[in-house]
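# turn this into a structure:
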Amino acid sequence: MQITVLTAEAKAGEIEAQLQLADLYENGFGVPQDRGQAAFWYHRAAELGSVKAQSRLGQMYIRGIGVPEDYAQAVHWLHQAAGRDDPAAQANLAWCYQQGLGVKQDYRQAFDWYGKSARLGHAGARYNLAYMHANGIGTARNEGLAVEWYRKASEQGHMKAQLNVGLMLATGMGTEVDLKEAAMWYEKAAHQGYDKAQYNLALMYAGGHGVPQDDKVAFKWHQSAARQGYARAQFNMGLFYVYALGVEQDYEAAAKYFRLAAGQGYI
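The predicted structure is shown next:
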């Protein structure tokens, strides 16, 4: 559809045209990217009752995308969409309550909205709900439920959830110790580039915990994390070079990594 026709339909109050136009301007498809125009058309559609537009507009106000950052406006629109079971709006509204953005900080409200969103399948909400269960924020501490929700988010590819469920499985928090499964979740997060998971997976291979002991693989994952600036991995890289673990001995390389770690205060 030509942009002139779509614009005419949007101006005439066609919600689907307004949403399409907003999406085109937001992403620069077929038109120059213009997030201000995107926000304008989301606003028009939101006023006409579009849940999708209300949810997206609320997120734009949180982040100052195409509009000035305005948490009160964000909460206004998110509440409308959240009340109509939009999981993204519920998750973002929960975040506002958790952080006290545009509303008085209220952990119980945050917990409740994360719960609604999590039960509708939102991965980020599942991660945050698990975190609140694990730390007793807005609810009684319950490590078993934390593991359950971290695992659900992990299965959707949420890398922080994958790290955390791995940690809980490795230490027996809220579940039986299962080093093999812990290593599996670390590896999934590591392949997404998460430095903490790469470091933890490296330790598993270095010690043979849940995986066959393998210094070369441990070196590889330490290196991946170290290249991202993870100080503990940088320090361990120094040790690997000093003691020739999975790599040829190289004191110069060891000194380099020790300096990098020390530069971050890790000694």
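
# for the rest of this, base every contact and every neighbour count on C-alpha atoms.
Fine.

# assign residue 102 to helix, strand or coil.
coil (DSSP: H, G, I helix; E, B strand; the rest coil).

# what of residue 211?
coil.

# and for it, the neighbour number?
Using other CA atoms under 10 Å, residue 211 has 17 other residues around it.

# how far away is it from residue 231?
Distance from residue 211 to residue 231, counting by CA to CA, to the nearest Å: 24 Å.

# other SSEs contacting the helix or strand containing residue 77?
Assessed by DSSP states H and E, residue 77 sits inside helix 71-82. Here helix 71-82 touches helix 51-63, helix 87-99, going by 3 or more CA pairs under 8 Å, 6 or more residues apart in numbering; DSSP states H and E.

# buried deepest among those helices, which one?
helix 87-99 (a mean of 26; mean count of other CA atoms under 10 Å).

# before we move on, back to that, now the angle from the helix holding residue 77 to helix 87-99?
140 degrees (axes from the mean of the first three to the mean of the last three CA atoms, to 10 degrees).

# helix 71-82: how far from the chain's middle?
Relative to its chain's centre, helix 71-82 lies at 21 Å (CA atoms, centre = their mean, to the nearest Å).

# quick one: buried residues of that helix?
Buried residues in helix 71-82, counting neighbours by 16 or more other CA atoms under 10 Å, are found at 71-82.

# now show me the structure for the sequence below, then we'll compare the two:
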Amino acid sequence: MRAGHCRVAFTCFKLAADRGYSKAQFNVGLCYEHGRGTEKDLEKAGFYYCQAASSRHPMAQYRYARYLLQHGPGSLQDRQHKAVALLEQAAGAGITEAQAYLGVFYMRGLQPQEKRGLKYLLQAANSGDAQSRFHVGVCYEQGLGVQQNLAEALRHYRQSAAAGSRQARHRLRAWEQQLQGKSPQCPCYQHSVGWLCVAIMADLGKQESEFSSLGRVFYGM
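A predicted model of the protein is given here:
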């Protein structure tokens, strides 16, 4: 959108926002946050996000929560408490970004809640977020919030990689290289190859080219 069009749009949004329309308040917040049609002003962005969030605008709840955590006034504990409440409301309304943010927040917080974090990561992954799908794979690989299951980790990594996640592709390649560097007599090698091949054989029709060399390693081809 051209600069002139952005200014006109901002003026229209602000008129409606000042009359209490939550969608317009959210759009004004976006304009102030990104400097579209007006000067960039994070404090004003937070104000309009807050206005829209108070009317239960789900994406505004997510944006205002992010603002509180990164730029908001008050103590960190108070800001986190309010932000998490807003994020959970937005996540419950189906906002994928809020689900993904909560998943990571609960996994990496000062007092991690891994099962709760995994719940939100799965929600975001099932909404199509490739990065959250990768994080779910990490949870299964490391046993975070769920019993360790390397075959499930592989399944989620493959889905994430197919959806475009570079981290998932790198993780899959790392596993391949790890197996290639081990002796077939090594117990660690036998364990790793064993579960990996079970997972692959269960889905032969959908094998990806990234795993072709794994078959050669295991079968000595």
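
# sorry, back to before: could you redo the buried residues of helix 71-82 of the first structure as TSV and give each row distance to residue 41 of the first structure?
As requested, these are exported to TSV (distance: CA to CA, whole Å):
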residue	distance to residue 41 of the first structure
71	19
72	20
73	16
74	16
75	19
76	17
77	14
78	16
79	19
80	17
81	16
82	20
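
# residue 144 of the first structure: which of those is nearest?
residue 82 (27.3 Å; CA to CA).

# what's that closest one aligned with over in the second structure?
Correspondence of residue 82 of the first structure to the second structure, assessed by TM-score structural alignment: residue 17.

# was I right to think that match contacts residue 25?
Yes - using CA atoms under 8 Å, residue 17 of the second structure makes contact with residue 25 at a distance of 4.5 Å.

# tell me the contacts of residue 68 of the second structure?
46, 79-80, 83 (CA atoms under 8 Å, 6 or more residues apart in numbering).

# after the longest helix seen in the second structure comes which helix or strand?
Counting residues, the longest helix in the second structure under DSSP state H turns out to be helix 76-92. Counting by DSSP H and E, the element after helix 76-92 of the second structure in chain order, helix or strand, is helix 96-108.

# who touches the next helix or strand after that next one?
Sequence order places helix 114-126 as the next helix or strand after helix 96-108 of the second structure, per DSSP H and E. Residues from elsewhere that reach helix 114-126 of the second structure, judged by CA under 8 Å, 6+ apart: 91, 96-97, 99-100, 102-107, 131-133, 135-136, 139, 144-146.

# mean deviation, helix 114-126 of the second structure versus the first structure?
After superposition onto the first structure, helix 114-126 of the second structure sits on average 0.3 Å from its aligned residues (mean CA distance after the TM-score superposition for the first structure).

# and that helix, which stretch of the first structure?
Under the criterion TM-score structural alignment, helix 114-126 of the second structure matches residues 179-191.

# picking that back up, the helix holding residue 77 of the first structure vs helix 51-63, what angle?
160 degrees.

# would you mind getting the average deviation of helix 71-82 of the first structure from the second structure?
With mean CA distance after the TM-score superposition for the first structure, helix 71-82 of the first structure averages 1.0 Å from its match.

# residue 129 of the first structure maps to what in the second structure?
Under TM-score structural alignment, residue 129 of the first structure pairs with residue 64 in the second structure.

# tell me which element the residue nearest to that match when sequence neighbours are not counted falls in.
Closest residue to residue 64 of the second structure apart from its sequence neighbours, by CA to CA, 6 or more residues apart in numbering: residue 49 at 5.2 Å. Assigned by DSSP H and E, residue 49 of the second structure falls within helix 42-54.
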